[in-house]
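>>> kindly generate the corresponding structure for this input.
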Amino acid sequence: MTYIIAEPCVDVLDRACVEECPVDCIYEGGRALYIQPDECVDCGACEPVCPVEAIFYEDDVPDEWEPYVSANVDFFVDLGSPGGASKVGKTDYDPPFVKNLPPMGEED
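Okay, here's the model as predicted:
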């Protein structure tokens, strides 16, 4: 099991979780952040610092955001487990589910 970053993060990309992560397992896509499940040590340090409350333990993802579990898996299909997000930097890739979402996170 691992943590999942869900819809509240899309187009927000606050990155407080990235700074808090002790193992550098939170990767940045074009529109969202993703947690590499093989690199995550399930410490939970990222969850309380997320200002938009987008991080959930995989078993606790709200039903309406369940597709983000698959999106997180899909993000790492080609990327694999590079051993640290700082080695990779920001990518322009998002899984189709996230890429095709309407713009989010904007204040009215």
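>>> C-alpha only now, for contacts and for neighbours.
Will do.
>>> now the strands for this protein?
For the chain, the strands defined by DSSP state E occupy 3-5, 26-28, 33-35, 55-57.
>>> switch those strands over to a markdown table; also include distance to Asp92 and mean neighbour count.
Output for these, formatted as a markdown table (distance: least, CA to CA, whole Å; neighbours: other CA atoms under 10 Å):
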| stretch | distance to Asp92 | mean neighbour count |
| --- | --- | --- |
| strand 3-5 | 17 | 27 |
| strand 26-28 | 8 | 24 |
| strand 33-35 | 11 | 26 |
| strand 55-57 | 21 | 20 |
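>>> run this one through as well so I can compare:
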Amino acid sequence: MTYVIGEPCVDVKDRACVDECPVDCIYEGERTLYIHPDECVDCGACEPVCPVEAIYYEDDLPDALQPYLQDNDDFFSTVLPGRDAPLGSPGGAVKLGALDVDTPLVAGLPRRATSP
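Next up, the predicted model:
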């Protein structure tokens, strides 16, 4: 089991969850954040600090956000556009840094207007 970041995070990426995560398993894509399903220790520290309520324990994921369960896994297990291999388990988001890629699900969403 793991925690999942859903659509409310897209184009927001507040990163409060990243600061709370004790195992550095929240990775940054171009438009959203992703929780590595194998590196997450299910502590739940990320969930209450998310200002847009985008993080759910997978068993509590609302029906509308169900596609994000597979999407979070796909970020690590599939070859993403512009990459030649899956990310796999890099062993920490900080050392990897922000990536300029997202899953097709996230990349295909309309961009949100940002405040000046």
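>>> circling back to that earlier point, tell me which of the strands of structure 1 sits nearest to Pro95 of structure 1.
Closest approach to Pro95 of structure 1 among the strands of structure 1 is made by strand 33-35 (10.4 Å; CA to CA).
>>> hang on, the earlier thing: right, and the strands of structure 1 - which one's nearest Pro96 of structure 1?
strand 33-35 (13.9 Å).
>>> what does the closest one rub up against?
By CA atoms under 8 Å, 6 or more residues apart in numbering, the residues outside strand 33-35 of structure 1 that reach it are 2-5, 9-10, 13, 25-28, 72, 75.
>>> show me where structure 2 has helices.
Applying DSSP state H to structure 2 gives helices spanning 16-20, 67-77, 93-96, 104-107.
>>> what's the distance between the spatially most central residue of structure 1 and Glu107 of structure 1?
Nearest to the geometric centre of structure 1 sits Tyr34, at 2.4 Å (CA atoms, centre = their mean). Tyr34 of structure 1 is 23 Å from Glu107 of structure 1, where distance means CA to CA, to the nearest Å.
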